[in-house]
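[1] here is the input, now give the coordinates:
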Amino acid sequence: MGHEVLMSVELGHVFVANVNDGKLIDLRIEPVGSDNQDVGRIYLAKVARVVPRLQAAFVNIGENSDGFLGAREARTLLIDADRDTPIEDCVHDGDTVLVQVNRPADGDKGPQLTADISLPGRYAVLTPCRTKVSVSRSIEDDKERQRLIELAETVRDRLGIEGMDGLAGWVLRTAAEGVDNELLEKDMEMIAGIWTDILDKGDDNDPPCLLHQDLGGIERGLRDFIRPDTASVTIQGDAAFRMARSYCQKVMPQAEALIKQGESGEILFDRYDINGTIDKALNPRVDLPSGGWITIETTEAMTTIDVNSGSHSDPALAINLEAVAEIANQIPLRAVGGLIAIDFIDMSDEADGKKIEESLLAAFKDDRVPVRIGQMSNFGVIEMTRKRDRLSLLKSLPTGYFDDPDGEDD
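    Sure, this is the predicted structure:
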């Protein structure tokens, strides 16, 4: 079966499913249209209030609530800042700043902002606050990495996009592997043009002002989810299908042949029981093959995961390793972010704890967002953090998604 992408538009939302060998590995749900996409927006904004005790600033972006700019995300504004530079050295009340949304608003919490702007294309990402040209760690071939770096440096010199301290940096994405030079150059040129337009718009307007918003759900799904080994992209709905074909023709013509339209009357997400997988991911309890289970519970502060053996006598290490594999499936699928604490079954051998740590690191090696994993404590708990770049699965699902079409709940 290989890798597939399934897209469907329902209840005013775009659903993009990332499927590998018939198994749902990631799901993106967002309102139709780029106007409703928060993450990736770039604003010319004004600092409303610096709060040293929080090591953060509240920033007026012209929306219903101020954005939250933490010290770590603000340090990019100072060329000589280090990890200990306080927020009050980075920004001051009334400052005009260029910021980007990296986490959407959630309830009464405003969006989280960063001054470390990134502008993604299909194959490359412009990082104007940095100077380095780098390549995705997922590209392991040394010759290919060198080819991409040399090409990007050549194009960067020609484009001459200025950053904070010299020419702006670039990152070559995983999708750039094996792509010919002409396509890569066109992608970088397109991104550079967008950045120039952003700066020009910023010069012509006063804060707060929206300068840029990312693509809509269909285009972003194509840009971010299609891989070199993708076998097909199936799209439900005439308008969405036409939009996808048009985007591929303009930006990624080599992928146009992958685009297929779902059959009329087909419920696309019944393939591979995707809807069943989504339904199970809304349940705190997930059963393990051994007969044990994990319980996943999220609060405002953090997510806790408890590993249970039940009445089964399998060795604790074996059940814990099963749990690691399932946790690595569930966390991306549920779009869990922030602080996560995993309480494993007690193990008497310290070496077994190291095996769990190594297994967890390996399981999250290819996660699409940054993950940091700590060591196991004396109490059998591992703490980890995962960047929260979107709302959780539960909060993303539109109301009535699992309602019966005749009006009765399943």
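[2] going forward, measure contacts and count neighbours with C-alpha atoms only.
    OK.
[3] any idea how far residue 275 is from residue 172?
    34 Å (C-alpha to C-alpha, to the nearest Å).
[4] one more to put side by side:
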Amino acid sequence: MSEEILINFTPMETRVAVVENGMLQEVYVERAAKLGIVGNIYKGKVVRVLPGMQAAFIDIGLDRAAFIHAADIRSAKEDENKSISYLLREGQSLVVQVTKDPIGSKGARLTTHISIPSRYLVYMPYAEHVGISQRIEDEVERERLKQTVQSQLDQLHEEGEVNVGGFIVRTVAEGAREKDIHKDLLYLRRLWHSLQESMDKAAPATVIYEDLPLYMRILRDLATPEVEKIRIDSRETFHKAQEFVGKLIPEILERIEYYPGERPIFDLYNVEDEIQRALGRKVQLKSGGYLIFDQTEAMTTVDVNTGAYVGHKTLEETIFKTNLEAATAIGRQLRLRNLGGIIILDFIDMEDVEHQRQVLRTLEKVLEKDHVKCKVTGVSELGLVEMTRKRTRESLEQVLCEPCPICQGRGSLKTPETVCYEIFRDILRQHRAYNTDSYLVLASQSVVDKLMDEESDRVAELETFISKTIRFQVEPMYTTEQFDVVLR
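    So this is what the prediction gives:
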């Protein structure tokens, strides 16, 4: 598998594209005016405790207060009372880390279980165990990595260190040298000591630790041995990346390239076109079938349709092939659109149990490539595949778009006919309440056209009924749903 990372940098925003075998798989966008805060550590102040929800709101210096649940708060002893009222009080200072960016109307999500990542390890200062990434499947390698970290921790204990903390060994550590892992471990320990000093001095609602900028996080987290090239279109960012990689990940230094071409870097693999397509509801499949994505605050649904594909064999075979292609496409689209939370997949109904099993297995295999944790819970009684994908940042649509101001995000508008009848009802309402000589209706061109043409008979009937004249005026700035009835 050929994998490349393209980094497009401007002073306003940084965009990163992950391309596998010439196809866009993931997009990351970070704007200078709205930087992501996942991973940042703050000294917060408790502003409100909610016993009924077992949660609290914390001021960390953002526009909206952040949210923490009782389950995400460390307590001194595990068997102590875990009631939020016991754990927190209003006005209390609390060191917290952001686990989810503010999304939509919701504030950031917080935890006190601090974790700090580096290239090979994630340091958990308040934990005591050594964990290994589940993506490392070789048991011999898992044991080697565990012993490598544990031996270093044992040495620190022997030197009199207390509260050494725990570590998770990251996927990228597979095959890493022992000395490089030790170097990472000591770096994280030194960083934590300096952060502890900052915590003591910091005022409430201030940031103590900020994660790296996007392009450095990508280099740290995604530059695996499978990545053949990392291309950067900014000379200054390229030099910073070289310096960063030289210190932290020297083995990938030769894979970083400066891209000076006149053709925009995202045009190399039609990334711009793919991004535009990823903002649409419909995804066309090569077979002629298609997917429909509907994203709501509660969940995302994906509907699979055969479309124009009729196949060459039986209907069951046609459905099976469409569902197989859809499973692969869905896995890619979830990454590309960065859809998270509850996801319901409505595959075309299959009678053959073996076909169902193969489609589910194809989906799971595609999701194994995902950097974000996914869990497929199986097929429900209604034949729907239910799954979850961890949501830590806004989806591509939420980053690049806003709800339509005309339909308010509904995705549909009232017809001119419906608005005409609303106008009639409003005129009747005003006729009963006020005494006037005539009415002036201000509305959009399409509604006025409807009133003057197809609805003209009903307008005449209404004028006779109320014994008043009704006149119409087009307001060019009005949307279809907007109108005013003015007393004259």
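[5] the more surrounded of residue 172 and residue 275 of structure 1?
    Each of residue 172 of structure 1 and residue 275 has its neighbours counted (other C-alpha atoms under 10 Å); residue 172 has more, 26 against 17.
[6] quick one: map that one onto structure 2.
    Under the alignment defined by TM-score structural alignment, residue 172 of structure 1 corresponds to residue 169 in structure 2.
[7] I figured its match hits residue 145, correct?
    Yes: Residue 169 of structure 2 lies in contact with residue 145 (C-alpha atoms under 8 Å); the separation is 7.3 Å.
[8] pull up the overlap in contacts between those two.
    With contacts taken as C-alpha atoms under 8 Å, 6 or more residues apart in numbering, residue 169 of structure 2 and residue 145 have residue 132 as neighbours in common.
[9] in structure 2, what stretch matches stretch 197-204 of structure 1?
    Alignment note (TM-score structural alignment): stretch 197-204 of structure 1 is matched to residues 194-201 of structure 2.
[10] the matching stretch vs structure 1, average distance?
    By mean C-alpha distance after the TM-score superposition for structure 1, the fitted stretch 194-201 of structure 2 averages 1.2 Å away from its aligned residues in structure 1.
[11] residues in contact with the match of residue 172 of structure 1?
    Under the criterion of C-alpha under 8 Å, 6+ apart, the neighbours of residue 169 of structure 2 are 120-122, 130-133, 145-146.
[12] same deal with residue 201 of structure 1?
    Applying C-alpha under 8 Å, 6+ apart as the definition, the contact partners of residue 201 of structure 1 turn out to be residue 211.
[13] now do it against residue 159 of structure 1, distance only.
    Distance of residue 201 of structure 1 to residue 159 of structure 1, given as C-alpha to C-alpha: 19 Å.
[14] cool, and residue 319 of structure 1?
    In this structure, residue 319 of structure 1 and residue 159 of structure 1 are separated by 54 Å, where distance is defined by C-alpha to C-alpha.
[15] comparing these two, which residue is more hemmed in?
    For residue 319 of structure 1 against residue 159, the residue with the higher neighbour count under other C-alpha under 10 Å is residue 319, and the figures read 23 against 15.
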